[in-house]
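Chemist: sequence-free structure coming up:
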């Protein structure tokens, strides 16, 4: 009787261990790098201060200012690099002291178009972009298409900028896991 109970317990332990192994083996990890190209002025602006203080003057934006954006998602930092999709979303300056004391709380979607490896797919990102040290870390809460079931985080940092037109380029490294 004691032998059969021990064999039964051993079988249960082995089943649990094999289940855990299969769960970990089923996880898939991706590391992706892309570049956001943001134009902050002129007729082709991709970032708009839609409400709040400092209308049209980014250095005068204050607490409660609301921004919307429709930036270009590119393969590289160069202005002529391949267009892969769009990055759309909105942000709110969420601290009373404005940008220097906190940052912009953003929700954005990285849409991958026909020129990309993942056409019709997207990644949704939430977090704060601040004046603090880089890289900024934001949460990837999910995705669609090829990214369905993935979550993780993205690290972003300024890459370079131009003055005419005012274009800011940000490098994004995504670390995604599917379970």
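Modeler: That came in fine, so what should we check first? Just so it is clear, the model here is predicted, and its values are computed rather than measured. Residues are numbered from 1 along each chain as shown.

Chemist: C-alpha from now on. contacts and neighbour counts both.
Modeler: Noted.

Chemist: any idea which element the residue positioned nearest the centre of the chain lies in?
Modeler: With distances taken as Cα atoms, centre = their mean, the chain has residue 125 as the residue nearest its mean C-alpha position (4.0 Å). Under the criterion of DSSP states H and E, residue 125 resides in strand 122-130.

Chemist: so what's the gap between that strand and the chain middle?
Modeler: Centre-to-centre, strand 122-130 and its host chain are 4 Å apart (Cα atoms, centre = their mean, to the nearest Å).

Chemist: for it, give me every contacting residue.
Modeler: For strand 122-130, contacts defined as Cα atoms under 8 Å, 6 or more residues apart in numbering pick out 99-100, 102-112, 136-147, 153-154.

Chemist: and those residues, which of them are in helices?
Modeler: Nothing among those maps onto helices, per DSSP state H.

Chemist: whichever of those end up buried, select them in PyMOL.
Modeler: Applied in PyMOL, the following selects the buried portion of those according to 16 or more other Cα atoms under 10 Å:
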select buried, resi 99+102+103+104+105+106+107+108+109+110+111+112+136+137+138+139+140+142+143+147+153+154
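
Chemist: second one coming, line it up with the first:
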């Protein structure tokens, strides 16, 4: 009888300890900033000028007859190394860099497959990055992308990013406003 009580007591203690441990792990951020974090910044995407930060690397196929006159083609691959800033002005403090590439995946419209890293270079998240992967229809006023991971303070990050053109010209580039929501 005493042996059974001891075994039950040990089992109860182990069960309580493991539930506390795993409960904290599931609800904690492990020192990361992924629990309900909101980031807001502006991405400067420049195709022209003396130091472009985005470039068409592989031109796609010739436009379809009903899409002649568009500056983008099915199969275009572009890369970016764009500044992320606090505000939309050119002199606004820099907070990071958006590095990645897009592939135009639609024969009509401006739909791209996006793979991008948002690398934080200032503030409380310096040295951390977020991984964005999504289908982006740039003809939409508001675009949603998926946050699929991260590094540093954003390790195991999950969430989404909402982007909208702030001041943008498809031929020259421009400014995109981005809100990131992590949970």
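Modeler: Everything's here; your move. Note that the structure is a prediction, hence the values are computed from the model and not measured.

Chemist: quick TM-score on the pair, please.
Modeler: Overlay of the two chains. TM-score (TM-score structural alignment, normalised by the length of structure 1): 0.76; 163 aligned residues with a Cα RMSD of 3.1 Å.

Chemist: hang on, the earlier thing: the strand holding residue 125 of structure 1 corresponds to what range in structure 2?
Modeler: Residues 129-137 of structure 2 are where strand 122-130 of structure 1 lands when matched by TM-score structural alignment.

Chemist: quick one: that stretch to structure 1 mean distance?
Modeler: Compared with structure 1 after fitting, stretch 129-137 of structure 2 deviates on average by 0.9 Å (mean Cα distance after the TM-score superposition for structure 1).

Chemist: buried residues in that stretch?
Modeler: Buried residues in stretch 129-137 of structure 2 (16+ other Cα under 10 Å): 129, 130, 131, 132, 133, 134, 135, 136, 137.

Chemist: nearest to residue 40 of structure 2 among those residues?
Modeler: Nearest to residue 40 of structure 2 out of the buried residues of stretch 129-137 of structure 2 is residue 130 (Cα to Cα; 13.2 Å).

Chemist: nearest residue to the closest one other than its sequence neighbours?
Modeler: residue 150 (4.2 Å; Cα to Cα, 6 or more residues apart in numbering).

Chemist: what lines up with the one you found in structure 1?
Modeler: Using TM-score structural alignment, the equivalent of residue 150 of structure 2 in structure 1 is residue 143.

Chemist: contacts only, for its match.
Modeler: 121, 122, 123, 124, 149, 150, 151.

Chemist: tell me which of the residues you listed you also see in structure 2.
Modeler: With both residues aligned by TM-score structural alignment, their matches' Cα atoms under 8 Å, the contacts of these that structure 2 also has are 121, 122, 123, 124, 149, 150.

Chemist: how about a markdown table for those residues, with distance to residue 173 of structure 1 added?
Modeler: Below are these laid out as a markdown table (distance: Cα to Cα, whole Å):
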| residue | distance to residue 173 of structure 1 |
| --- | --- |
| 121 | 17 |
| 122 | 15 |
| 123 | 12 |
| 124 | 14 |
| 149 | 18 |
| 150 | 15 |
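
Chemist: burial check on residue 44 of structure 1, number of neighbours?
Modeler: 10 (other Cα atoms under 10 Å).

Chemist: secondary structure element for whichever residue in structure 2 pairs up with it?
Modeler: The equivalent of residue 44 of structure 1 in structure 2 is residue 51 (alignment by TM-score structural alignment). Counting by DSSP H and E, no helix or strand carries residue 51 of structure 2.
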